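Colleague: sharing a model prediction with you, sequence too.
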Amino acid sequence: MGETTRISRRAALATFQPFLDRVNIAPPPLPKSGKSLLEAVADWRIHIAPNLKPSTVRAAESHLKQHIIPHLGTLRLSEFTVKVVQAFSTSLISGRTRKTVENVLQTLFSILQTARRFGSTASAVSRADIVLPNGGVSREVRFFDAEQVGKIVAAAKEPYSTMFAVLGMTGLRAGEMLGLKISDLDFTRKVIHVRRSIDSRTRQEQTPKSRGSASDVPMPGALEKRLLEFLRAGYRENLNGYVFANRNGNPYSIGKVTEYRLWPALENLEIERAGLHAFRHAAASELLEQGAPLTVVQRQLRHRDARTTLQKYGHIVGDAQRRAVETLAENIERHATVELEPSAEMEPSVA
């Protein structure tokens, strides 16, 4: 065909350019459609949040502000695939406990589920689709032992002494203890009815943490004696009938009881600082140490699932477990220790 000229090369390229463009240039993305996560969050705040406990809403708002909106806020609901949510959960595990990641995901799935119920097109990804990484940050659980609880109760003045006794002898949560009313103390059947909790921030009544938390717990004799004496000499009358009420007739603040009553007592006793929840951990730990079955401890703490009790307190080696292992070891050692008969090699040589 002869030598190709500069002009003919350009002409050839111009002829093929439309075909090259179709191959090399990606088509413009389609405009996004459907509701965004931010719009779904707004719906959740209007229609769902007012029906939840204040503490639950505060936790959800914290998850939204710190994790969900910064990472996922620009996405449309249709873009929430298993891969997207899995990548999000994997990114959260660094520097956080597994429980924290689960709580953040619970908030996210609550919002996505609400959007689907309201008719929005959202991917049907669920918690069962997500694999949480093993590990994460493990936080040491701070708790008192029975001796420390006794010293704290003895050192505190009323009504705090009785408060701490209730916490240590029953394992109630601090909000549940502050929510107790005179009608909840059944001295005939020797039980305490757990029917409400006091929100740590608003000091308003709310339901206990879970359905299983609203239950009865035994009133041991030592606590019965303390409560009767407190009601006789230290009880402050109030319109709502709270067992523990401040001078205005309102529930005490968890934060103030901790900061101004518990911490000074711990400092004077030279006990490491901890919060009111350490009494609950103390009750569980002591019960397990004394050999109480896991199911008994679960009922006393009112955990919905025994796995929750096991996850929190499975590291405690109780007396029953220790005795069982000692017996096992002794049986093995008894059969392993035999009288060795001297062999020819072991007999002393005659000079």
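Modeller: Yep, that arrived.
Colleague: when you work out contacts or count neighbours from here on, use the C-alpha atoms and nothing else.
Modeller: Noted.
Colleague: Trp44: how many residues sit nearby?
Modeller: 18 (other CA atoms under 10 Å).
Colleague: nearest residue to the middle of this protein?
Modeller: Centrality entry for the chain: nearest residue to the mean C-alpha point is Lys99, 5.8 Å, by CA atoms, centre = their mean.
Colleague: quick one: contacts of the helix or strand containing that one?
Modeller: If you go by DSSP states H and E, Lys99 is part of helix 98-117. Contact with helix 98-117 is made by 40-41, 43-44, 60, 63-64, 67-68, 77, 89, 92-93, 121-122, 126-127, 132-137, as judged by CA atoms under 8 Å, 6 or more residues apart in numbering.
Colleague: quick one: buried ones out of those residues?
Modeller: Neighbour counting by 16 or more other CA atoms under 10 Å classes 40-41, 43-44, 60, 63-64, 67-68, 77, 89, 92-93, 121-122, 126, 132, 136 among these as buried.
Colleague: what sits against Arg173?
Modeller: With contact set as CA under 8 Å, 6+ apart, Arg173 has these partners: 167, 277, 280.
Colleague: go again with 10 Å.
Modeller: Shown in contact with Arg173 (CA atoms under 10 Å, 6 or more residues apart in numbering): 166-167, 179, 194, 197-198, 208-209, 213, 276-281, 301.
Colleague: any idea how far it is from Pro159?
Modeller: To Pro159, Arg173 is 17 Å away according to CA to CA, to the nearest Å.
Colleague: same deal with Ile332?
Modeller: On the measure of CA to CA, Ile332 and Pro159 end up 54 Å apart.
Colleague: ok so, going back, filter the contacts of Arg173 down to the ones in helices?
Modeller: 166-167, 277-281, 301 (DSSP state H).
Colleague: in addition, the following structure is provided for comparison:
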Amino acid sequence: MTNKRINEVKSITKKRGQLTIEFFDNFGKIRQKDTGLIPTIANRQKLKRLIPEFEKDLREKQETREIKTLGQYADLYLELSQNHSQIVMKTGHVKRYLAYFDKDIYPKDIKLSQVKHFFANLRKRDGTPLVRSTKKHWRNTLKGIFQLAFEDGEIERNIISDWQLPKQDDPPSNVRPFTQEQVKKLLLLSKDTLHNYIGIGIHTGMRPEELVGLMINDIDFENGLIHVRRAITKLSTNTHTKTKSSIRKVPIFNDAIPYLKSQISFAREKRSLYLFCRKDGSTPRDIEDVTGHAKYVDKNGKLQHNDGPWHVLRKQVPGLERAKLHWTRHTFAVQMLKSKKFEPQEVAGMMGILLETLYNHYARYIDNSYTEIDRSISLYTA
């Protein structure tokens, strides 16, 4: 196997009416440098005498050029991502990457086999493997870091862009829409802010972070609309919504009005602009301000289970012992589709998602209702 030629001249050729030096750069790729000299024998001889000096200059430039480490590119990536809605999540990714690969390693020294090993052994804190859809977020972060190195010419190609996560058999999602009976019991047994959250959630299909980010002036009773403009979550330092399509107008169903008005009264009583403000009237920080923390570590370092309002409520409804409050969104989607009074595109628009996403996530909950059709319909009669 021959060694790759780097930082040396390949040939002197005639191009564009002048003499051009073709040379191998630091990655072994052929580059060109126009000299401005006309193609004569004397000029060719002159360039040949200058070749040693030219190659020396190439090597010195490479030696004096500062090469950034993975840690430096990771810091730059986070700096450029400060306005991303999931910057906190990306920061967590970066910490794990630097701990695994080492912050002082150069991107060019990272092999694809190492990347594959990292993803194959990626686990949650409790040791359970990550599902493929979650690994995609991790891959995007690493791809972004490598892209910066590629654009600087530190690597020949972005190996993460060229690599796809292998398919894996993930366990089925435990997301379940609430049944109508469960919804009745949840509303009957809940009270105050949690009661209003459930009432608004099942009638709007809004994401938890969107509900937490609702402000009084977002509610337009006159036109029957909720303006979704922001999202609040502990995973982000800003209030950007999940996607651009998440910024939308959601119709206010009549059944949602009492819950909205009740929560607005609570916010005004606390002198807050946010519907789901904290008990002291301060700006909400996350959905856990409504649910309570599922788990926490006490002063002795022991893991304790919280008795927050949602965690107490779900234990009182059969079948919901491990349910998540954000299932109100899934409940809305399924009930809208089951009603057959709305086009799927309308439901997708209300929820701020693509039509494809609606089908992929929620069509499986519609049972076999398509079998209950009028079979007397003639498909080919005008």
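Modeller: Perfect, thanks for sending it. If you're wondering where the values come from, they're calculated on a predicted model, not measured in any experiment.
Colleague: compare Ile332 and Pro159 of structure 1 (neighbour count), which wins?
Modeller: Using other CA under 10 Å as the criterion, Ile332 of structure 1 and Pro159 rank with Pro159 on top: 17 against 10.
Colleague: trace the more buried one over to structure 2, please.
Modeller: Matched to structure 2 by TM-score structural alignment, Pro159 of structure 1 sits across from Thr193.
Colleague: check which residues of the lengthiest helix in structure 2 are buried.
Modeller: Longest helix in structure 2 by number of residues (criterion: DSSP H): helix 41-64. By 16+ other CA under 10 Å, the buried positions in helix 41-64 of structure 2 come out as 44, 47, 51, 54-55, 58-59.
Colleague: ok, these vs Tyr296 of structure 2, which is closest?
Modeller: Arg59 (56.9 Å; CA to CA).
Colleague: do you know how far the closest one is from Pro52 of structure 2?
Modeller: Taking CA to CA, one finds Arg59 of structure 2 at 11 Å from Pro52 of structure 2.
Colleague: please apply the same query to Asn83 of structure 2.
Modeller: Counting by CA to CA - Asn83 of structure 2 and Pro52 of structure 2 are separated by 49 Å.
Colleague: surely Arg299 of structure 1 meets Ser213?
Modeller: Yes. Between Arg299 of structure 1 and Ser213 there is a contact under CA atoms under 10 Å: 9.3 Å.
Colleague: who has more neighbours, these two?
Modeller: Per other CA under 10 Å, whichever of Arg299 of structure 1 and Ser213 has more neighbours is Ser213, with 22 against 18.
Colleague: which residue in structure 2 lines up with the more buried one?
Modeller: Ser213 of structure 1 maps onto Ser246 in structure 2, by TM-score structural alignment.
Colleague: OK, contacts around its match?
Modeller: Per CA under 10 Å, 6+ apart, neighbours of Ser246 of structure 2: 206-207, 210, 228-231, 240, 349-353.
Colleague: can you give me the strands for the stretch 151-300 of structure 1?
Modeller: With DSSP state E, counting those that start in this stretch as the criterion, the stretch 151-300 of structure 1 has strands at 185-186, 191-193, 197-198, 205-206, 216-218.
Colleague: name the residues that touch the second one?
Modeller: What that stands for is strand 191-193 of structure 1. 170, 176, 180-186, 214-220, 224.
Colleague: one more time with 8 Å
Modeller: Against strand 191-193 of structure 1 from outside (CA under 8 Å, 6+ apart): 184-186, 214-219.
Colleague: okay, stretch 335-346 of structure 1 sits on what stretch of structure 2?
Modeller: Against structure 2, stretch 335-346 of structure 1 falls on no residues (TM-score structural alignment).
Colleague: same deal with stretch 279-286 of structure 1?
Modeller: Counting by TM-score structural alignment, stretch 279-286 of structure 1 corresponds to 328-335 in structure 2.
Colleague: alignment lookup: the residue nearest to the centre of structure 1 to structure 2.
Modeller: Checking TM-score structural alignment: Lys99 of structure 1 goes with Ser133.
Colleague: cool, and Leu269 of structure 1?
Modeller: In structure 2, Leu269 of structure 1 lands on Val317 (TM-score structural alignment).
Colleague: correct me, but its match touches Gln182?
Modeller: Yes. Taking CA atoms under 8 Å as the definition, Val317 of structure 2 is a contact partner of Gln182 at 6.8 Å.
Colleague: setting aside sequence neighbours, what's the nearest residue to Ile159 of structure 2?
Modeller: Leu112 (6.8 Å; CA to CA, 6 or more residues apart in numbering).
Colleague: how many other residues sit next to that neighbour?
Modeller: Using other CA under 10 Å, Leu112 of structure 2 is surrounded by 12 other residues.
Colleague: ok, Asp184 of structure 1 next?
Modeller: The burial count for Asp184 of structure 1: 18, using other CA under 10 Å.
Colleague: map it onto structure 2.
Modeller: Using TM-score structural alignment, Asp184 of structure 1 lines up with Asp218 in structure 2.
Colleague: quick one: contacts for its match?
Modeller: Counting by CA under 8 Å, 6+ apart, Asp218 of structure 2 has contacts 226-229.
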